[in-house]
Structures are given as C-alpha cells and as structure tokens.
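Trainee: coordinates for the following, if possible.
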Amino acid sequence: MKWNLEEMNGIENKVAIITGANSGLGLETAKALILKGAHVILAVRNVQKGEEAKIELLEKTNINNSSQLTVMQLDLGDLLSVKEFSEEFQQRFEQLDLLINNAGVMFPPYSKTKDGFELQFGTNHLGHFALTAHLIPVLKKTPGARVITLSSIAHRGAHIYFDNLHGEKGYKASKFYGQSKLANLYFALALDEKFKEAGVDIKSVACHPGISSTNLFRFGREKATWFINLLLPLFSQSAEMGALPTLYAATSSTIKGGEYIGPNGAGNRKGYPALETPHASAGSRDVMERLWTVSEELVGMRFDIESK
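Mentor: Next up is the predicted model:
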C-alpha cells in the first residue's frame, strides 16, 4: 500500500487541533490539512514561533485565506495552560473534528514540568491526556470526531515505572522517553475502548512516524551530534513522509478506531502508512488500566465520556 496525500479527502471545513504544529511533523500535518480545506489550530508553546509557522504555511501552500489557520498558546508542561487553552478553544469553536496529539520532547536532561512531573512523561503523555479530557465535550458534539495520538517505535521494550514515574529515584533520558511513548500508545488504545463502551461517535487511533528527520532529535542540545548530522539521514525519512501515518489515521475512511498506524518499511522505520501491531510491551491490560487511573489522579480530572 502506498497511501499518499492525493487519497486524502472529505476534510473540507473540518476543524483540527495539532499540538506542536510550528515545526517538523506537526507543520507537515498542518500543511496537508489546510491544502485540503481544513481549519487548523496551531497549538504551540511559543506563540511567536507559531505565527512564523503560519506565515510559512501560507507561503508554501499559496492559500490566500489566512483564517484557515489559527495560532493558540498551549504549554503541555503546564496543566493550567492546558485548561485555559481548552476553555478558550471551546468558547471560539463549536466543533472539533480532529485532535492530533503530536507535540513531544525527546531525550532532554533531567527536568520537570511546572506541575512537578518528569518532563517527557509530563509533556508527551500527561499533557495530552489532560488536553483530551478537557476537550471531550466538544468532541462529543462533533459527529465522526477523531483523536490521534502519536507514539513511537521507542515503545518497544519500554516500561511504565510506576514506582519512579518522575525519575526521582534515577533517570535515563532514553528509558523515560520510551515510557512516555508507551503511555501514549496505552492511552490511545484505552481511550478507543472507552468511546466504544460509551457508544459515542468518536474514534481514537495511535500512530507513529517511524524515524523521521525533525528537530525533535535536537531538543535540549546546543549542537547536533555527529550521530544526528551523519547517520540519521541514512535510516530516517523526511518529515513529510513521517506525517503520512498521522494523516492516514486522521482521514482514512477505513479507520474503525483502536488501530496503530506506522510506516510499512523494514523495522517500520520509514515508508507508507500501514496497520501495525503494537509491541508486546503494550499488551498488559493491568498496566493499561493502572496507567489510566494514575493519570487521572495526577492531572486531577476524570474523563466524561458517557454519551449523555
């Protein structure tokens, strides 16, 4: 299967939120959606960079209607910011067809969010968990809405360190990145189960970009390493290709909810979108259920998914 942007249809006038949309995968996802007529909210931590991304998108797409793009401030590492963003969005918009939980940090030095969570777990997972919970009311009002959450091949072999979620008993950046991406996958799968149980018309889908050459690899580093400069291009793909699994998950008519979409090449590192089986590390129902409960406790809110 070589699904591409030419096959992406039926999203004109739909409203999409993309977190981390000012660069990399988020920027490419936004570009594809606005070219097909969607209204995209660039949910970004740095508003100035968001406005610069908006200008870049308008120039690259030759779209004259700047109202197709809205920049809104969102810091996923700050639960108050998540709440304020969600409230403002629901004051300004009556529908939300696509919530694309894309933003993330990768391999930073040990640090914490404003709420005291380990930065990667707090931003990549808990920030998106809280954002989705806040936006459930508007998602339920939108027929056929979808929540797309980006995981990673780094979930393979990863663990949820319930006794050390925030790295206070020891920290290794790669392991905690894996934890956050495994949490993303568990969240997406559990969320779809809850949607189906409640009988609401929302689908939750997980996806990953394979290994894509984006500035995510440079987060927290003053200079790119020789690995990034020399080796990454050999086994990675462009951000444009890396965005295809997200776009497929968000728009394909074959999606039923609960899928995991990734590149179809060797090791799922690059290629065109295809259905993928999560690694065995994401196969524990006990871990899934415990993670959901712990996440609700940490963000201080519960999901209101019931249809009425």
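Trainee: drop to CA atoms for contacts and neighbour counts, all remaining ones
Mentor: OK.
Trainee: show me where the stretch 51-200 of the chain has strands.
Mentor: 69-73, 98-101, 145-150 (DSSP state E, counting those that start in this stretch).
Trainee: distance to G26 and mean neighbour count added to these, as CSV?
Mentor: Converted to CSV, the strands of the stretch 51-200 of the chain look like this (distance: least, C-alpha to C-alpha, whole Å; neighbours: other C-alpha atoms under 10 Å):
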stretch, distance to G26, mean neighbour count
strand 69-73, 13, 20
strand 98-101, 9, 26
strand 145-150, 11, 26
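Trainee: turn these into CSV, columns for distance to I211.
Mentor: What follows is these, written out as CSV (distance: least, C-alpha to C-alpha, whole Å):
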stretch, distance to I211
strand 69-73, 27
strand 98-101, 18
strand 145-150, 13
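Trainee: of all those, which one is nearest A16?
Mentor: Set against A16 and scored by C-alpha to C-alpha, the strands of the stretch 51-200 of the chain come closest in strand 98-101, at 4.4 Å.
Trainee: which elements pack onto the closest one?
Mentor: The contact analysis (3 or more C-alpha pairs under 8 Å, 6 or more residues apart in numbering; DSSP states H and E) places strand 98-101 against strand 15-19, strand 145-150.
Trainee: distance to G242 added to those, as a markdown table?
Mentor: Output for these, formatted as a markdown table (distance: least, C-alpha to C-alpha, whole Å):
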| stretch | distance to G242 |
| --- | --- |
| strand 15-19 | 15 |
| strand 145-150 | 11 |
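Trainee: among the ones you listed, which comes closest to P278?
Mentor: Taking C-alpha to C-alpha, strand 145-150 is the member of those nearest to P278, at 12.7 Å.
Trainee: what's the closest one in contact with?
Mentor: 96-102, 132, 139, 181, 184-185, 188, 201-209, 246, 249-250 (C-alpha atoms under 8 Å, 6 or more residues apart in numbering).
Trainee: compute the inter-axis angle for it and strand 15-19.
Mentor: For strand 145-150 against strand 15-19, the angle by axes from the mean of the first three to the mean of the last three C-alpha atoms, to 10 degrees is 20 degrees.
Trainee: next secondary structure after whichever helix in the chain runs longest?
Mentor: With secondary structure taken from DSSP state H, the chain has its longest helix at helix 173-198. Remark: after helix 173-198, the chain's next helix or strand is strand 202-207, criterion DSSP states H and E.
Trainee: let's see this one next to it:
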Amino acid sequence: MPSTIIITGANGSLATPAIKLLWSEYPEYTLVLTARNPDAVYSPTDLRNVSIRKLDLLDLSAVHAFATEIAAEIQAGKLPPLASIICNAYYWNLRSEPEATEDGFEKTFQANHIAHAALVLRLLGQFGKKLGGRVVLLSSDAHWPGRNRMEKTRPVIPDDLEALVNTTPEGGKANCRARGFQRYASSKLAIAMWMYALNRHLESDLALNKITAVAVNPGSLADSRALMVNTPLSLKIMSILIVRPFLFLLRRFSDPTLRTCAEAAADLVDFATNTTAPGERGYYTLSQKDVSSPDSLSEAKQEALWSKTIEWAGITSENTALQINDLYTDIRQD
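Mentor: Modelled structure (predicted):
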C-alpha cells in the first residue's frame, strides 16, 4: 500500500544515505524530506515520489504550519497516509552559552525534543488506519550517565522541568563544551523518556494503537558532520586525524558501536519501514532491543515530561488525534 515517510534534518550525515537507500530499495514509499535549508538536501536524480520541504524546528509556528499542510495533503489524496516519521534532525552547541529560540526555549532542547514532539503529535491522525505506522526517535548513548567519553556533567531531567528550557548563563566560555554536551545528552534522555510515555498513550487509544514508537541509539558515527559543527577545534582535529582514519581499530578495541553513517542509515530505514522488530516498541541500540538508562525508566517522570512537553509544544485536543488532557495548555494560554 502506498505510504509516506517524513524525514527531518534531511540534509544531515545520517539522513543522506537513508534517503538513497529508501529511494533505491523502497520505491513504493513517498518521501517528504525536510530541512531548514532545503537546497542542501540530497536530491535523487529521479524525483518520483520525493518532496523536499523547508522546516525550521527552531520555530514552533513553522512546525505547526507544516503539520497542517501535510495533514491537508494527505486528506486531499495528494500524499499517501503516513508510514513513519523519522525524527532525525538535531542541534548542539559546544562553543557558547545556552541560546534561546524565538519561542523562548533553549535551542538544543527545542530542536531535539519539543519540535519533534509537536510534529509527531500533530500528525498521528494521518497514519494509515489499518497498518498503523512507526515513529522513529533518535536517542544516544549520551543519555546514559558515564557511557559517553565526552561527558563531563551527567545528563539529567530535573524535578523543575523548566530548567531544561531556560537559557541562564552557565559559567562562561571555559564551561561551554561540558555544559553544551550536557544539554545535548539531557535532550536525548528526554527523547527516550518521552518515547515510553508516547507508547503508553498510543496503546490506550483504540484508534491509534497500531502506531509504535522506538528510540534508537544509532551508535557513534565516525563520519558525522556533527563533530565539525559548533564544536571546539580539538574535537574537529580528533575527528579528522584519529576517529575517521582508525575507525576499524577503535570499533574493535574501544567502542563497538562506532560506525559510519551509511551503516547506521540502513538500520534507520529498517525501523522506518517496519522491517526491524515490526510492531514492537521500545529502546534500541543499533538494531537490537536494549535497556535505556535507569533515569529514563521512572514512569512518574515520564508522565511529568509528557505533560510538560504538551504544554511547551502547544498541543491541544483540537490539534492532535490523541486523547490528551488540555489542563497544561489551558494554563499556558491563560
């Protein structure tokens, strides 16, 4: 049955090989490829069933407008129903103090978590009714304290959830790398926690319980341009002179999840097409079912983050097909 796959951050290192694989091996899918700069998205030579769109996750009004547009096209038959949404886009900054978006949220957390949550919740009603579909969220080993060598300050979901989105200065330039990575890691922890809550709410909704969500640690990507953007010079040098040339040795003796973006993309495509673990939910490392960090497994914190995310993302019972409590959005609007 013809279906649509949406990919955010479609100009990224992981997205490009995923697009090539989907386009060549799965021609039955229509691809909607999004990026802040659509001109930078890889464009197949034959644009059959491929649509490249502008989407800025740092602008929640743009996310809502995009979701409205996609929903209208599906309902009008201009696009097939959704098969999956791959929440691939990311942001980090290891070189400066926290930055605020126009929406007033810390930039890393909005791009990585809030905007993707808004997109997913807005579009749940556009998945195929009989087959359901899959939401693919990108987490990281960084969400688990002590697992990533770049960690200096452990990721955390504080009791005061507003601390995740505030932009209070955190100690000057000397502290930027450590705290910038903590913000990134905490967003990846939030993604894993939110995945569990999303699955619970989907399973309890008879109209949507065929949609499944997975949070995937795609591994440490040796050739990712993430290592070259908003990072200190020392990290760029390490990437060019050590990580990429000695990938095989590092994977064997240091980090077994270290691999290329093309390798990780193959797993991503299998999740998106429901080839890997069809109909299953949960946390995965590479393509294998795994256990996420102990911090991510608190159901009380998952539900608190779920409710706060609905508030941050501007989701109400009128703009999502999922049954939600409007209390938090009502408070914010007041």
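Trainee: returning to what we had before: what packs against the longest helix of the first structure?
Mentor: Checking 3+ C-alpha pairs under 8 Å, 6+ apart, helix 173-198 of the first structure ends up next to helix 119-120, strand 145-150, strand 202-207, helix 285-299.
Trainee: could I get the ones you listed in TSV, plus columns for distance to L69 of the first structure?
Mentor: Compiled in TSV, those are given as follows (distance: least, C-alpha to C-alpha, whole Å):
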stretch	distance to L69 of the first structure
helix 119-120	28
strand 145-150	19
strand 202-207	24
helix 285-299	29
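Trainee: coming back round to it: for T113 of the first structure, find the nearest of the helices and strands packed on strand 98-101 of the first structure.
Mentor: Among those, the nearest to T113 of the first structure by C-alpha to C-alpha is strand 15-19 (16.8 Å).
Trainee: so that closest one matches what in the second structure?
Mentor: Using TM-score structural alignment, strand 15-19 of the first structure corresponds to residues 4-8 of the second structure.
Trainee: other residues contacting that stretch?
Mentor: 15, 29-35, 55, 79-89, 272.
Trainee: can you tell me which of these are buried?
Mentor: Buried subset of the contacts of stretch 4-8 of the second structure (neighbour count, 16 or more other C-alpha atoms under 10 Å): 15, 29-35, 55, 79-89, 272.
Trainee: before we move on, the earlier item: show me the one of the helices and strands packed on helix 173-198 of the first structure that comes nearest Q68 of the first structure.
Mentor: strand 145-150 (18.6 Å).
Trainee: in the second structure, what stretch matches that closest one?
Mentor: The alignment of strand 145-150 of the first structure onto the second structure (TM-score structural alignment) covers residues 133-138.
Trainee: how far does that stretch sit from its chain's centre?
Mentor: Its chain's C-alpha centre and that of stretch 133-138 of the second structure lie 8 Å apart, by C-alpha atoms, centre = their mean, to the nearest Å.
Trainee: same question, stretch 282-295 of the first structure
Mentor: 19 Å.
Trainee: same thing with stretch 109-124 of the second structure?
Mentor: Offset of stretch 109-124 of the second structure from its chain centre (C-alpha atoms, centre = their mean): 8 Å.
Trainee: in the first structure, what stretch matches that stretch?
Mentor: Under TM-score structural alignment, stretch 109-124 of the second structure corresponds to residues 121-136 of the first structure.
Trainee: just the element for the alignment partner in the first structure of L31 of the second structure, please.
Mentor: Under the alignment (TM-score structural alignment), L31 of the second structure pairs with V40 in the first structure. Counting by DSSP H and E, the element that carries V40 of the first structure is strand 39-44.
Trainee: quick one: that strand to strand 15-19, angle?
Mentor: Angle of strand 39-44 of the first structure versus strand 15-19, following the same axes, to 10 degrees, is 20 degrees.
Trainee: any idea of the angle strand 39-44 of the first structure forms with strand 69-73?
Mentor: 30 degrees.
Trainee: now do strand 39-44 of the first structure: which elements does it pack against?
Mentor: strand 15-19, helix 24-35, helix 47-61, strand 69-73.
Trainee: what residues does that strand touch?
Mentor: For strand 39-44 of the first structure, the surrounding residues in contact (C-alpha under 8 Å, 6+ apart) are 13-22, 30, 33-34, 50, 67-75.
Trainee: which one of the helices and strands packed on helix 173-198 of the first structure lies nearest to I160 of the first structure?
Mentor: For those, the distance to I160 of the first structure is smallest for helix 285-299, at 7.8 Å, taking C-alpha to C-alpha.
Trainee: for my notes, confirm R221 of the first structure occurs in a helix.
Mentor: No. Secondary structure of R221 of the first structure (DSSP: H, G, I helix; E, B strand; the rest coil): coil, not part of a helix.
Trainee: that one - nearest residue in space that isn't next to it in sequence?
Mentor: What sits nearest to R221 of the first structure in space, not counting adjacent residues and going by C-alpha to C-alpha, 6 or more residues apart in numbering, is P108, at 7.9 Å.
Trainee: and for that neighbour, the neighbour number?
Mentor: 18 (other C-alpha atoms under 10 Å).
Trainee: rewinding a little: closest to Y171 of the first structure out of the helices and strands packed on helix 173-198 of the first structure?
Mentor: Once these are compared by C-alpha to C-alpha, helix 119-120 is nearest, at 11.2 Å.
Trainee: which helices and strands does the closest one pack with?
Mentor: Contacts defined by 3+ C-alpha pairs under 8 Å, 6+ apart place helix 119-120 of the first structure against helix 173-198.
Trainee: identify the residue range in the second structure corresponding to the helix it packs on.
Mentor: Using TM-score structural alignment, the match for helix 173-198 of the first structure in the second structure runs over residues 180-205.
Trainee: show me how far the matching stretch is from its chain's centre.
Mentor: 10 Å.
Trainee: can you pull the contacts of E51 of the first structure?
Mentor: E51 of the first structure touches V71, counting by C-alpha under 8 Å, 6+ apart.
Trainee: need the helices and strands packed on strand 39-44 of the first structure in a markdown table with distance to S236 of the first structure, can you?
Mentor: Output for these, formatted as a markdown table (distance: least, C-alpha to C-alpha, whole Å):
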| stretch | distance to S236 of the first structure |
| --- | --- |
| strand 15-19 | 22 |
| helix 24-35 | 13 |
| helix 47-61 | 23 |
| strand 69-73 | 29 |
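Trainee: so which of these is nearest N164 of the first structure?
Mentor: For those, the distance to N164 of the first structure is smallest for strand 15-19, at 26.8 Å, taking C-alpha to C-alpha.
Trainee: re the thing from before, mean deviation of the strand holding V40 of the first structure from the second structure?
Mentor: When the second structure is superposed, strand 39-44 of the first structure averages 0.9 Å from its matched positions, counting by mean C-alpha distance after the TM-score superposition for the first structure.
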